[in-house]
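Q: Need coordinates for the following:
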Amino acid sequence: MDRTLTILEFHKIIDRLINKAMTPMGKELAATILPSFDLEEVVYRQKETHEGLEVIRLKGGLSFDGVHDIRGFIKRAKIGGILAPEQLRQISSTLMAARKLKKLILQLNEELSLPILRTLVEPIIELFEIEKKINESINEYNEVVDLASTELKMIRNQIRLIESRVKEKLESILRNPHYQKMLQDPIITIRNGRYVIPVKQEYRGVFGGMIHDQSASGATLFIEPDSVVQLNNQLREYQLKEVKEIEKILRQLTDLIRMEADSIAEMVKHLGRLDVIQAKGELAKEMKATLPKLNRQGYIRLKKARHPLINPEEVVPIDVHLGQEFHVLIITGPNTGGKTVTLKTIGLLTLMAMAGFHIPADEESEVAVFSSIFADIGDEQSIEQNLSTFSSHLKNIIEILKKVDTNSLILLDELGAGTDPTEGAALAIAILEKIRLLQARVVATTHYSELKAYAYNHQGVVNASVEFDVKTLKPTYRLLIGVPGRSNAFAIAKRLGLEEEIIQFAKEQLSEEDQQVELMIHSLEWNQKIAEKERLEAERLRKQTQEMKKEVEEKLALLEQNRFKILEEAKQEAEKIIRKATREADEIIRELRKLIQEKRVDVKEHELIAMKKRLNESVPDLEKPKPISKKQNKKIEVGDEVKVLSLGQKGNVIEQVSENEFIVQIGIIKMKINRQDLEVSEEKKRSNPEAIMTGVKRTKEYVKPELDLRGKTVDEAMIEIDRYLADALLAGYKQVSIIHGKGTGVLRSGVQDFLKRHKLTKSIRMGQYGEGGSGVTVVELKA
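A: Here you go, the predicted model:
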C-alpha cells in the first residue's frame, strides 16, 4: 500500500492538508491520515469534512487563536515539575480558546446541525477557575504580579522601599561637588544584583565599601560605598524571599493543572481533531471539491473529475465509470495524451475519498471503498538491481497478482511494454484475463492494438481512448469510453509535411484487416463526438426547461399569493364597512323601539327583528368560497323545487324571465334569481305550474301542524313563527300549535305577545288537556 500511495502522490495531498492546519496538534494528526478500507469509517470521515466545510461556508470557519501545544507542560506537571509563568499563561490561553470554541460550536449546531463537531466539544470541561487564577497571578508579560499573594505584595513593598533608600543615598553622593571629580559618570548602576557607582581608579579608597566590577580598561571601578552596604544586604535578603514566594505561587498553580491534567490532555486532542476537520474543509473549498457517494460494490462513477495536483487552469476534467457494466477498462492512445493522468486521477481520487477528503469532481460522483488498491505506473527501472523496465514492471505485477481479490482496484500503465511487441501483447492479455476472472476492477493503458480486439471479444472489458486533435497535433486529454485509440501516425506525418507518396506506400504495408480496424475506430470516434454533442445539447435543453418550469411555478405561486392577499384585504374592508352599517342599523332599531314604547308608533316587533337578521346575514363569509354545486348546471323548468344558495332557502320556480333568470316563490315572497344561484331539488318537482303561478296553497305534507320552539330565544322564536305562519297558511291550515314548553314562562310570554300582534293571527289560546297544556299555544289563522 505504501508504494501505491507514493506512486499516486497521496503524500502531496497530506502536505497540503498540513499547511491548512493551524495548530501543532492538528498538523501532527494530519500527517498520520491514511485511507481507510472500512465503509462506515470512511462515511464518518466524509461527514467530518462536510461539517468543516459547512462551518467555513456559512460562518467563515473556527478561530484557533490562543491555542498552544501544551502537551509537554501537562506531562511536566504530572511528574511533579513546576511550570514557568509563560507555560502557565499558554495553558490559560488554551483553556480560554477551548471554552470559546465549545460555546461557538454548540451555538452553530442549533443552526446547522453539526453532530460530529458537537460530539467533539461536549466532553471539553470548562476550567474557568483555573484559567481565572492563572490570569490573576501572571500578567501578559509573563510576570507574577504583586496580587498573586499577600506575602508577595508585602515583600515587594519592602524591596521598593529599600531600593528607594539605596538610590537616595547614592544620589546624594552623585550630587555632592566634592565627589563629582572622582566619579567616571554621575549614574547609579547594578553589578551582581547590588547598586553601585562608577569611580575612577585613583579614588578607589575614598568611598570604602566593596568593588564589584571594573571596566575593560581598568580605569573605572564599580564600587558599593560603605553607606549602602547594609541596605543592599537587606535588599538582597528580600529579593531571595521574593524568589521563594514566586516559586511557591507557581507550584500552587501547577498543582491546579496537575489535578486536571488528564482532562486538559484530552481537551488538547479534541482541539487537534477540530483543527484537522477544519483543514479538510479548507482544502475541499480550495479544490472546489464535493462530497462523493460511497459504496462497497466496486462502482466508480466520476463526473468532471480533476487531478488535484495539476494547475486548475490547465487541468482537463474527465468523465469515467467502472465496475457496473464492465470491470476492465483498457485505455489506448498516443504518448503524452493523458492516459497516465487518467490513471492517477482515478487512483488518487479514490484514495482521497477513502481517507475522508472530498474529491475535485462534480456532485453525484461515486467512489467505491476497496479492500486494496494497487498501482504500477511510470518507469520503475532499477540500476542497482540491474532490472530492465520490463522486468521492473513485471516484478510489481507479480506481487500485485499475489494479493489481488474481488474487491481490489488495479491501475496498470503501459501493460506489457518494454519487450517484443507480440510477446508483450500476449502477456498483457493473459494478465488482464487473470484479473478479469477474479472480477477485480482494473484500468490499464497500452499501445498494443491486440488489446483493442481483446476488449471487443470479452465480456466485462471495454475500450477507451484519449482524444487527439490531428489539426493541432495536440491531445485534448478528453477520455472517450467505448472508443479505442488510433495511432494517428499517418495523420501526424502528413501534417508535419512528409511526402504523400511515402505515406501512401506505408499504408500499403498494412494488412487489410488493420486498415479496416483503423476505419472502424475513426467511425466510432466520429459517432462518439456526434453523440456527445447531442447529449450536451439535450442536457442544456433539460436544464433550460427546468429553469423555465421553476420560473413559471414561482410566478404562479406569487400570483396566487397576491390574489389571496387582495381578496383578503377586500373581504376585510367589506366586513369593516358592513359592521359599521350594522352598528348604525342597531342604533336605528334601538331608537325605533324607544319610539314604540314612548309614542306607540305602529311598527311590528317581528319586522324589526327580520330587518336586523337581513343585516347580519349580509356580512361576508371570510372563508374560501365553496365550489358551486354540479346541480346548478341541470335544466331548470317552471314548477321545479329549487334551493336559493345565497339565502339557504327552498322555493318553487313560477316563471322563467330569461335564459338565466327565474321568478322563484319563497313562502309568500317572490324573487328574481339568477340560474347560478339556484340548485334543483332531486326530491320533488311541481306538476302544476299554473297552480303555483296563481298562488295555490302548499300541500300539507310540506308543513307540519305544529312548530317546536323549545330551546330558542324569544328573538329566534319570533323569526321562526313569522316564517312558519306564512308556510302554514299557504298549506291550508286553519289552526296550528306553537310548542314553547313550560319552563320559566319567559319564552311563552314572548311568543304569545308576538302572536297577538301578528297580522296572520286570528286568535290564540292555551293548549287544553291532551294538546300539551300550558306548554303549547294554539293559534287560529286568518282565512
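Q: drop to CA atoms for contacts and neighbour counts, all remaining ones
A: Fine.
Q: dump the residue contacts of the residue nearest the centre of the chain.
A: By Cα atoms, centre = their mean, the mean C-alpha position of the chain lies nearest to Leu112, the distance being 5.7 Å. Leu112 makes contact with Glu54, according to Cα atoms under 8 Å, 6 or more residues apart in numbering.
Q: Please report how far it lies from Leu615.
A: From Leu112 across to Leu615, the span is 55 Å (Cα to Cα, to the nearest Å).
Q: Now for the protein: which helix has the highest residue count?
A: Looking across the chain with DSSP state H, the single longest helix is helix 512-599.
Q: Can you name the residues that contact Arg165?
A: Leu231.
Q: Confirm it sits in a strand?
A: No: Arg165: not assigned to a strand; according to DSSP: H, G, I helix; E, B strand; the rest coil it is helix.
Q: What is the neighbour count of Gly497?
A: Using other Cα atoms under 10 Å, Gly497 has 8 other residues around it.
Q: Relative to Arg273, how far out is it?
A: 62 Å.
Q: Please apply the same query to Glu450.
A: For Glu450, the distance to Arg273 (Cα to Cα) stands at 52 Å.
Q: Between these two, which is the more surrounded one?
A: A side-by-side neighbour count of Glu450 and Arg273, using other Cα under 10 Å, places Arg273 first with 20 against 15.
Q: Would you mind pulling up the elements that the longest helix of the chain packs against?
A: helix 605-617 (3 or more Cα pairs under 8 Å, 6 or more residues apart in numbering; DSSP states H and E).
Q: contact partners of the helix it packs on?
A: The set of residues external to helix 605-617 that reach it, using Cα under 8 Å, 6+ apart, is 582, 585-586, 589, 715, 718-719, 722, 754.
Q: again with stretch 399-409
A: Identification of contacts with stretch 399-409 by Cα under 8 Å, 6+ apart yields 297-298, 370-374, 435, 438-442.
Q: Could you check that stretch and say which residues are buried?
A: 400, 404-409 (16 or more other Cα atoms under 10 Å).
Q: Span of that stretch from start to end?
A: For stretch 399-409, the end-to-end distance is 14 Å (Cα to Cα).
Q: Look up how far Ser618 lies from Met611.
A: Distance of Met611 to Ser618, computed by Cα to Cα: 11 Å.
Q: Then Glu513?
A: 94 Å.
Q: So for those two, which sits in the more crowded spot?
A: Shown here are Glu513 and Ser618; by other Cα under 10 Å, Ser618 has more neighbours (12 against 9).
Q: so who does the more buried one touch?
A: Applying Cα under 8 Å, 6+ apart to Ser618 gives the contacts Ile578.
Q: one more to put side by side:
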Amino acid sequence: MNERVLKTLEFDKIKELLTGYAGSSLGKEEASKLYPSNELPEAQRWQEETDEARQVLRLKGQIPMGGIFDIRPHVKRANIGGILTAFECLDVASTMRAGKILKQFVADIEEEELALPILRERTEQIVILNELERNIKSCIDDHGHVMDGASEKLRSIRSKIRSHENSVRDRLEQYTKSKSKMLSDAIVTIRNDRYVLPVKQEYRGSFGGIVHDQSSSGATLFIEPQSVVESNNKLQAAKVEEKQEMERILQELSAQIAEDQGFILQNTEVLQKIDFLAAKAKFSKEMDAAKPAMNDQGYIKMREARHPLIDPDEVVPNDVEIGKEYTSIVITGPNTGGKTVTLKMIGLCTLMAQSGLQVPALDGCELAVFDDVFADIGDEQSIEQSLSTFSSHMTNIVEILKGVHEKTLVLFDELGAGTDPQEGAGLAMAILDEVISRRARVIATTHYPELKAYGFNREGVMNASVEFDVKTLRPTYRLLLGVPGRSNAFEISRRLGLEEKVINQAKSLTGQDSQSVENMIASLEEARKKADEDYEQAEEILKESYQLKKELEEKWRQFEQRKEKLLEKAEQKAEKEVKKARKEAEEIIDKLQNMKNSAEIKEHELIDAKKQLSEANVNLTGNDQKQAVEQEDTKELEPGDEVKVISLNQQGSIVEKISEKEYQVQLGMMKVKAKRENLVFIKRPEPPKEEKPTTSVKGRTYHVKTELDLRGKRYEDALQELEKYVDNALLAGYPRVSIIHGKGTGALRKGVQKFAERHPSITDQRLGGMSEGGSGVTVLELG
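A: From the prediction side, this is the model:
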C-alpha cells in the first residue's frame, strides 16, 4: 500500500486516535503498527478479533487491562545478569498479575455461555507465575520499598539501624536541652547522612567533633560532636550492610525473573495483542461502527456511512454501493458540496476495514480487500519542482496508471482539472476509460459538464452527485446515486437578485443541448427525491407492520397458553369432583345399608340420605353428547345461547345478532364476530324457575334457598337466623349451603365459622371461591 496514499486519506490520524484507546504502552506500540492487509483471510480474521472484543465490551462494559507495563527491557537486563530495581521488579509482578486476571476474566465469560474462541486461544497461552509474583510481592511493597520481612538478615540489620539511630538522637537531644543557647536552633538535623547539631560560630570550641557543613552566612556550623562520632560510624556501617542485603535480595528476584524469561515474554506479547484488540473495540464503540463483511470481489456497500474524522454531530451519512452492477462512479456537483469528503470517506473506510477496524456505518455493510488503493486528491503541486497544479496531478495519475489492475481501488478528485475545459474533459474521459478497461474500481469527482452524460454512454458506470439546496443556497452533502449534478447558476443568480432579463439573455446564449441535459437532470433529481420519500414511508409502514405482527403473535401465544392452562385446570377439577362424588356415594350407600339393617329407621333420615345420593352425581358431558349438540347447527340463535366457534375451537355465548348470517360472540374476555356457519349451537339457558317447596317427612313444607344473606344484621340476630336456616336446610336435604356475611371487619365471618365448628350436622366449611364471592362467603357442607 502506497504510504503517500495512506497520508492523503488521513489513515495516520486514525492510527493516532486508535492509540489513545490503548491501556498500556504495549498496546499503543501495537496500534502504531496498524497497516492494511491485502489478504482476505487475514482481514477477515482481524475483523473477527475486533468483533469478539466488541462483544465483551457490550456484555461487560470493559476488558481488564490495568497494571500492564513494558517489561521487556527489564527481562532482557535480568537475563544478562543485571540487578533490577525494586520498581522494575514490581512492574514484572504487576504485569504477571494482569495476565492472570485477564485469563480468569475470559474463562468466567465463557462459563456464561458466550463463546470467545479468539480470546480463549490467546489467554490459554498465558502462563500463571504465582510463585514469582508472590516472591516479589513478599519482598517489595507497593511503594517500591524492600520490606523488613524480605529476609531475616535484613530484619536484623534494620533493627540494629533503629537502635543506633535512637542512641545518636538521644545523645544529641541532651545537647539541645543543656546547650540550647549555643545552638542556632534546638533541633537535630542530618548532613552527609550523619546526625549533627546547628552550632553558632562563636561556640565551635565548646563541642569538638567534626564540622560537616555551614550555613551560607557562616554564622551556623553543622557539627557532629565527638561523643556521637562512634555511634554515627556504627549507624553508617549498618546502613551499608542494609544496602548490600537489599542488593542481594533484588539480585535473587532478578535471577528468578531471568529463569522465567520465556514465559514472561510470552505473557507480555499476549497482553500486548489483547490490549490492541481492546483498543480497536473501544474505538469502534466510540464511532458507533459496524463489522463489515469482507470480500475479494471488489464489492463495496455501506448504508449511512460517515467519515470517521468528522464531528458526529455535523457529518452527513451517505449510502454507497459499487462493484456489482457498476464498477465506476462519476460524482458531479458544486465546489464545497462534499464530493472530496465522500471520496476520502470511501477510501478511508476501505483502509480501516482491511486493517481490522470496524467502519462507521449501519450493520450489514460490506467492503472489499484490494491489493492497492490509489488516490489523486487535492492540490499536490510540488513547489520544489515548480510544477503546476495540472502537471502535479498528471504526474501522480501516470504513476497510478502503472499499477492499476482489477484488484485496485482508484480515487480521482477533480479529474482533468487545471487545464483547458474541453481538453481536460476529454482527458478525464480517456483516463476513466483506461482504468475501467482494466476492471479496477474507480470513483471520480469532476465539475466538467461533459462528464454528466458519461454514465449514460458507458456500461458499468454510475452517475452521482452531491445535493445542493437552491432555497438555502447551501449544499446538503447528501450523495445521490444515479443522478448527475446540474448547474444551479441561473437559479442561484435569481435568488441573489440578478435581473430576470439578464438571466433570460444568458439562457438564450446557452446551447439547446445543454438546457435539455439540465432539464433531464432536474427531472431525475425530482424523481429521486420522490422515490426516497416513498421508500422511507414504505420502510416506516413495514416496521409498523412487523411490530404489529409481533404483538399479534405474542397475544395469540398468550391466548393459547391461557387456553391450555384453563383446559388442564378444568380436567383436574373434573377429576377431583368425580373422586369426591364417588367417595360421597360410597358413604351414603354405607349409611343406607346401616339404616336398612337397623330396626329403627326414621323416615326423614331415609329421605335425607336419598337426597344426598342424588346430589353426589357428577354431570360431565361426554363426546357422544358433544357430537349430538354440534349437529344442531341449523337452530335459530338468540342472545345468551351457548355456542362453539369452530375455527377457534372455543365456546362462548351469543351477545348480539348483527345480521341474518353474522353474530357477535363473547369468548372469555374477548368479543369476536362470527358467521353462522362457523357456529354450533350447544344449549340455551333455562328460564329461572320458582323455588319448589321441599316436603319433610311430616308433610310440612320449607321454602329454603341455598344461600343466606346476613349482611347488615346485628351479630346476635345473625347467629340466631343462621341456626334456624341450617335446621331448615338440613330438613330440605341440601348437601351444602352458602352463608353471605361480607368482608367488613371479619367479626361476622368468624362467628359463622365458630358456629359451624360446634354444629354436629356441619361436616366441613370453606371460604367461597372466586366465582362464589371469595372471602365474603362461607360454604357449609351439611351431613
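Q: Can you give me the TM-score here?
A: Put the two chains on top of each other and the TM-score (TM-score structural alignment, normalised by the length of the first structure) is 0.74; 623 aligned residues with a Cα RMSD of 3.2 Å.
Q: how about the helices in the stretch 251-400 of the second structure?
A: With helices called from DSSP state H, counting those that start in this stretch, the stretch 251-400 of the second structure shows them at 261-287, 339-354, 389-403.
Q: In a markdown table, list these along with distance to Asp319 of the second structure.
A: Listed next are these as a markdown table, based on distance: least, Cα to Cα, whole Å:
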| stretch | distance to Asp319 of the second structure |
| --- | --- |
| helix 261-287 | 17 |
| helix 339-354 | 10 |
| helix 389-403 | 27 |
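Q: Which one, of those helices, ends up nearest to Arg736 of the second structure?
A: helix 261-287 (70.7 Å; Cα to Cα).
Q: Lys762 of the first structure corresponds to which position in the second structure?
A: The criterion is TM-score structural alignment: under it, Lys762 of the first structure has no aligned partner in the second structure.
Q: Skipping adjacent residues, who's closest to Ile223 of the first structure in space?
A: Once flanking residues are discounted, Ile223 of the first structure sits nearest to Ile211: 4.5 Å by Cα to Cα, 6 or more residues apart in numbering.
Q: Of all the residues in whichever strand or helix holds that neighbour, which ones are buried?
A: Taking DSSP states H and E as the definition, Ile211 of the first structure sits inside strand 210-214. For strand 210-214 of the first structure, a neighbour-count test (16+ other Cα under 10 Å) marks 211-214 as buried.
Q: any residues touching it, and which ones?
A: Outside strand 210-214 of the first structure, the residues that touch it by Cα under 8 Å, 6+ apart are 191-192, 196, 220-226.
Q: what's the answer for stretch 464-475 of the first structure, then?
A: 329-334, 336-339, 476-485, 488, 491-492, 495.
Q: Show the end-to-end separation of that stretch, please.
A: End-to-end span of stretch 464-475 of the first structure (Cα to Cα): 14 Å.
Q: I'd like the distance from it to the chain centre, please.
A: 42 Å (Cα atoms, centre = their mean, to the nearest Å).
Q: for stretch 26-40 of the first structure, same thing?
A: Centroid separation for stretch 26-40 of the first structure versus its chain: 25 Å, with Cα atoms, centre = their mean.
Q: That one maps to which residues in the second structure?
A: The aligned range for stretch 26-40 of the first structure is 27-41, by TM-score structural alignment.
Q: Quick check: buried residues in that stretch?
A: Going by 16+ other Cα under 10 Å, stretch 27-41 of the second structure has these buried residues: 27-28, 30-32, 34-38, 40.
Q: now do stretch 333-352 of the first structure
A: 333-334, 337-352.
Q: what do you get for stretch 108-127 of the first structure?
A: 108-109, 114, 116-118, 120-121, 124-127.
Q: what's the most distant pair in the contacts of strand 210-214 of the first structure?
A: Thr220 and Asp226 (18.0 Å).
Q: Have a look at those two and say which one is more surrounded.
A: Per other Cα under 10 Å, whichever of Thr220 of the first structure and Asp226 has more neighbours is Thr220, with 21 against 12.
Q: Tell me, how many residues neighbour the nearest residue to the more buried one once chain neighbours are set aside?
A: Among residues not flanking Thr220 of the first structure along the chain, Lys200 sits closest, at 4.8 Å (Cα to Cα, 6+ apart). The number of residues packed near Lys200 of the first structure is 18, by other Cα under 10 Å.
Q: Counterpart of Lys200 of the first structure over in the second structure?
A: In the second structure, Lys200 of the first structure lines up with Lys200, judged by TM-score structural alignment.
Q: what do you get for Glu163 of the first structure?
A: Using TM-score structural alignment, the equivalent of Glu163 of the first structure in the second structure is Glu165.
Q: residues contacting its match?
A: Taking Cα under 8 Å, 6+ apart, we find Glu165 of the second structure in contact with 232, 235.
Q: any idea what Leu556 of the first structure aligns with in the second structure?
A: Checking TM-score structural alignment: Leu556 of the first structure goes with Trp556.
Q: Contact partners for its match?
A: Contacts of Trp556 of the second structure by Cα under 8 Å, 6+ apart: none found.
Q: Tell me the spacing between it and Asp185 of the second structure.
A: 94 Å.
Q: for Arg58 of the second structure, same thing?
A: To Asp185 of the second structure, Arg58 of the second structure is 65 Å away according to Cα to Cα.
Q: before we move on, what about Val737 of the second structure?
A: Distance of Val737 of the second structure to Asp185 of the second structure, given as Cα to Cα: 107 Å.
Q: So for those two, which sits in the more crowded spot?
A: Neighbour count, other Cα under 10 Å: between Val737 of the second structure and Asp185, Val737 has more, with 20 against 15.
Q: The more buried one and Glu781 touch, don't they?
A: Yes: between Val737 of the second structure and Glu781 there is a contact at 6.8 Å, judged by Cα atoms under 8 Å.
Q: how about the helices of the stretch 51-200 of the first structure, start to end?
A: Ranges of helices in the stretch 51-200 of the first structure, per DSSP H, counting those that start in this stretch, are 71-78, 85-112, 115-121, 128-137, 150-175, 177-180.
Q: And for the stretch 651-783 of the second structure?
A: In the stretch 651-783 of the second structure, the segments counted as helices under DSSP H, counting those that start in this stretch are 715-732, 747-758.
Q: what does the longest one correspond to over in the first structure?
A: The counterpart of helix 715-732 of the second structure in the first structure, using TM-score structural alignment, is absent.
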